[in-house]
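**Student:** Okay, sequence plus prediction incoming.
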Amino acid sequence: MKISRLLIALAVVAAGAAYFMWHARPSAATVAAAPRAPSDPDVLRYPAGAPQLASIRAEPVQRVALPLAGPLNGRVVYNEDATARISSPINGRVVTIKAQLGDSVRAGQTLLVLDSPDLGSAESDLEKAQADANVKRLALVRAQTLYRGEALARKDLEAAQADYAAARAESRRARLRLHNLAPAGAVNADEGYPLRSPIAGVVVERQVNPGMEVRPDLPNPLFVVTDPARLWVSVDLPENLLGKVALGHPVAIEVDAYPGQRFAGHIDKIAPALDPVTRRIMLRCSVDSGAARLKAEMFARVTLLADADQLAFRIPNAALVSDGLYSYVFVEQAPGVLRKRRVTLAAQDRDYAYSVDSLRPGERIVTSGALLLNSELGVTQ
């Protein structure tokens, strides 16, 4: 009796196990979509058209100069060595404006024309001074002739010499005043006073309108002319990074207007003292704006770089997966074949990590979907 019960129990257990194994079998679709059994435990192999591949994006790894620190906040400003802030040296009323915002101008080109009584006065003063100097010169010549004929006292000769010297000085003063008002050359008060640009560049600011009364002591310049291809970037450097920078060190500059693009520059000025409030020191970087794409007053992110020969592979942080104390990326060896590789990081910032020798030029790494691949690899193992 006991043997019969035991046989019945064994039969029930065997039937249940068979039922479970039948219903737990993977479907044909599941088998086709899963990674093929890899010979290498760090490699995933997907057949063409596998649904996992739609969630994965691979890109070639880029090699860039190794950064010394994370990006710093900066601001694009005019290069003052290539910028002229132009005001009127005399009082007057604007008659004609000949340069508009955004116009390219040559050195010496007229920006506006003023109707200025001061210019007429300066020209008149010069003509009178020159005429007086000519009269005093002739008087001196006569005095010298009379003195040689002993018909004139020496003190009268000396008085004539003094009068001529004073007249020459007044003529020179009037000429210099007119030259100061019109350094670019001769002007005609009847035609108006031309305000000219001292440098070649682009008009980036204009604060004058027709009919406006101008004077030398206005708080703002009438025009600002600059070379838009030569700009500075001002950076506030934390005190603890001061030992990593030096004049001439390269920098990489990024702005929100051009995502993913870097503009090359270098440090050309380090302030002699820190700001006592912020404990930061000002750096000035020169940058080629690349066809004037950078604009003054843009906010920028400035990355301090090592020497040009110290290169590293730039890895988006989204491409990294962590396993314990180490970091890994997935390298695309062939279409559908992805290998998990350990990388050694030399630096890391908010957006990117940098590795010196863990990758090879031209290799493609997974930049989107790395976490999915890592979990899939864990399942297959």
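**Tutor:** Good, I have the coordinates.
**Student:** only C-alpha atoms for contact and neighbour calcs from this point on.
**Tutor:** Will do.
**Student:** what about the strands in the stretch 101-250 of the chain?
**Tutor:** 104-105, 110-115, 193-196, 201-206, 213-214, 223-226, 230-238, 250-254 (DSSP state E, counting those that start in this stretch).
**Student:** Next, count neighbours for residue 22.
**Tutor:** Neighbour count of residue 22, defined by other CA atoms under 10 Å: 9.
**Student:** any idea how far it lies from residue 16?
**Tutor:** 10 Å (CA to CA, to the nearest Å).
**Student:** thinking again about what came up before, of all the strands of the stretch 101-250 of the chain, which lies closest to residue 296?
**Tutor:** Comparison of those against residue 296 by CA to CA identifies strand 230-238 as nearest, at 7.7 Å.
**Student:** buried set for that closest one?
**Tutor:** 230, 231, 232, 233, 234, 235, 236, 237 (16 or more other CA atoms under 10 Å).
**Student:** can you list the residues you listed in TSV and add distance to residue 205?
**Tutor:** Rendered in TSV, the data for the buried residues of strand 230-238 read as follows (distance: CA to CA, whole Å):
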residue	distance to residue 205
230	16
231	16
232	17
233	19
234	20
235	24
236	26
237	30
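**Student:** just the helices in this structure please.
**Tutor:** Along the chain, the stretches classed as helices by DSSP state H are 2-23, 28-33, 117-148, 154-181, 370-380.
**Student:** give me the number of residues near residue 197?
**Tutor:** By other CA under 10 Å, 24 other residues sit near residue 197.
**Student:** adding another structure so you can compare the two:
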Amino acid sequence: MALTFTRPLLLALAIAALSACQNKSEPTPTIPQPIIESNRLRYPAEHPQLKLLVSVAAQPAQSITVELPARIVWNEEKTQRIYPAFAGRVGRIAADVGQRVRAGQVLAELASPEFGAAQADTTRTQADARLAQQNLQRQRELFEAGVLARKDLEQAEAEAARSQAEAARAQARTRLYGSAADVNQQLTLRADIAGTVVERNINPGQELRPDNMAAPLFTVSDPSSLWVQIDAQEADLPDLRPGARVALVVPSLAQEPVQATVQAVTDQIDPLSRTIKVRATVANPQRLLKNEMLARARYERQVGQSLAVPASAVFLRGSQHFVFVQGAPGLFETRDVRVVHEGPQRTLVGAGLREGELVVSENGLLLARELRLAQEATHTGGQLK
């Protein structure tokens, strides 16, 4: 039986055959693989991976710039934090944040029954001391008249001395907080140093208890001089001795680094951060630096004769550092090096490189992978023979 095809069917078959011919993919040219030569890897010319491998020359360096994390805090030698010595209620506030105060100036007043009890104790002990003194005078007169024994006179002298000491103690206590004898229950908070009120945690009518104070009522400090707390490593200690100068860089301020002077270095290592605390002092005449600002302390460390390469060019195999050195175009070899210093941007090499040699600084991991694959392929091929 003969088959008959309609015109639309023939047209559809022709289009399908043409599409099948167009969908046939042409064979992709094979990219030649790099060749391993001992610890060297040779890429064929025009290999696409060569464009990814960027090399730079090793440059001589005698010093490096070290940056350490730092934090700006109040100068504790010029700072006073004021807490209440007695419980009470805030009656009057005489100072606010940003206000300059002099030594002895009143910051606030509290109505304190506890302080009133201390004032009353002072008044009582003073009255007892006066009475004991009068009694001693009478005992002396009787002793001189021959009607009193020496033992009784000595007892009166001892009682008078005890009363005087107790009165002096109570009076010194109340005088320390602004009152010598009067019983007015007014506890006065004063600044003992001249400076600026940099913190205030007190409100009118607030009830205060000395045993429940999480923060000081007032903090008075001199913002023109601040401390810098630096987290140093053990290798930084020879350079960060008292008197050394460091440059303080504050990222939040668009200004030149300011100079700070190291004042003290702790004798212990922080068990959590494994850092050593270094304290420096920085002048702040324009008051641009603020308490709790984060900064970087920068200084130059002398390292002798060495070569500087990018930190991304150095790799670690076990305990040995190595780099990829580019010889002829497309030829790379691994080279063991001795690292003098590892920084976030640069690494200093003391041995294993010569000045001017090219080291791979970008995509070195790709080169390491290709070298490993080539070594594995060579090793496998040798076992199959």
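**Tutor:** Cool, the structure landed. Just so you know, these numbers come straight off a predicted model, no measurement behind them.
**Student:** Any chance you could compute the TM-score here?
**Tutor:** Put the two chains on top of each other and the TM-score (TM-score structural alignment, normalised by the length of structure 1) is 0.59; 248 aligned residues with a CA RMSD of 2.9 Å.
**Student:** one step back: out of the helices of structure 1, flag the one nearest residue 83 of structure 1.
**Tutor:** Nearest of the helices of structure 1 (CA to CA): helix 154-181, 20.5 Å.
**Student:** Which residues belonging to the closest one are considered buried?
**Tutor:** Within helix 154-181 of structure 1, the residues scored as buried using 16+ other CA under 10 Å are 157, 160-161, 163-164, 166-168, 170-172, 174-175, 177-178, 181.
**Student:** Give me the mean distance between it and structure 2.
**Tutor:** Aligned to structure 2 and superposed, helix 154-181 of structure 1 gives a mean residue distance of 2.3 Å (mean CA distance after the TM-score superposition for structure 1).
**Student:** tell me, that helix lands on which residues of structure 2?
**Tutor:** Using TM-score structural alignment, the residues of structure 2 aligned to helix 154-181 of structure 1 are 150-177.
**Student:** Same check on stretch 84-104 of structure 1?
**Tutor:** Going by TM-score structural alignment: stretch 84-104 of structure 1 matches residues 80-100.
**Student:** Now the terminal residues of the matching stretch, how far apart.
**Tutor:** 14 Å.
**Student:** can you list the residues that contact that stretch?
**Tutor:** 106-115, 187, 189, 191-200, 202-210, 213, 216-221 (CA atoms under 8 Å, 6 or more residues apart in numbering).
**Student:** chain center to it: distance?
**Tutor:** A distance of 30 Å separates the centroid of the chain from that of stretch 80-100 of structure 2, by CA atoms, centre = their mean, to the nearest Å.
**Student:** Could you do stretch 106-118 of structure 1 as well?
**Tutor:** 33 Å.
**Student:** same thing with stretch 258-275 of structure 2?
**Tutor:** Taking CA atoms, centre = their mean, one finds stretch 258-275 of structure 2 lying 10 Å from the centre of the chain it belongs to.
**Student:** Not counting that stretch itself, show me its contacts.
**Tutor:** Contacts to stretch 258-275 of structure 2, defined as CA under 8 Å, 6+ apart, come from residues 228, 231-234, 240-249, 276-283.
**Student:** What subset of those is buried?
**Tutor:** Looks like the contacts of stretch 258-275 of structure 2 have 228, 231-232, 240, 245-249, 276-283 buried, using 16+ other CA under 10 Å.
**Student:** List the contacts of residue 321 of structure 1.
**Tutor:** Here residue 321 of structure 1 is in contact with 327, 328, 329, 370, 371, 374 (CA under 8 Å, 6+ apart).
**Student:** Make TSV out of the residues you listed and add neighbour count.
**Tutor:** Compiled in TSV, the contacts of residue 321 of structure 1 are given as follows (neighbours: other CA atoms under 10 Å):
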residue	neighbour count
327	15
328	20
329	27
370	24
371	18
374	19
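**Student:** Columns distance to residue 102 of structure 1 on top of those residues, output as a markdown table?
**Tutor:** As requested, the contacts of residue 321 of structure 1 are exported to a markdown table (distance: CA to CA, whole Å):
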| residue | distance to residue 102 of structure 1 |
| --- | --- |
| 327 | 50 |
| 328 | 50 |
| 329 | 48 |
| 370 | 48 |
| 371 | 50 |
| 374 | 54 |
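**Student:** Specify which member of those is nearest to residue 70 of structure 1.
**Tutor:** Distances from residue 70 of structure 1 to the contacts of residue 321 of structure 1, taken by CA to CA, are shortest for residue 327, at 19.0 Å.
**Student:** surely that closest one meets residue 342?
**Tutor:** Yes: if you go by CA atoms under 8 Å, residue 327 of structure 1 and residue 342 touch, sitting 5.8 Å apart.
**Student:** gap between stretch 121-130 of structure 2 and the chain center?
**Tutor:** Averaged C-alpha coordinates place stretch 121-130 of structure 2 at 53 Å from its chain's average position (CA atoms, centre = their mean).
**Student:** Identify the residue range in structure 1 corresponding to that stretch.
**Tutor:** So stretch 121-130 of structure 2 sits over residues 125-134 in structure 1, by TM-score structural alignment.
**Student:** so what's residue 291 of structure 2 up against?
**Tutor:** Residues counted as contacts of residue 291 of structure 2 (CA under 8 Å, 6+ apart) are 72, 73, 74, 226.
**Student:** swap in residue 281 of structure 2?
**Tutor:** For residue 281 of structure 2, the contacting residues are 75, 225, 226, 227, 228, 260, 261, 262, 263, by CA under 8 Å, 6+ apart.
**Student:** Give me the spatial nearest neighbour of it, chain neighbours excluded.
**Tutor:** residue 227 (4.6 Å; CA to CA, 6 or more residues apart in numbering).
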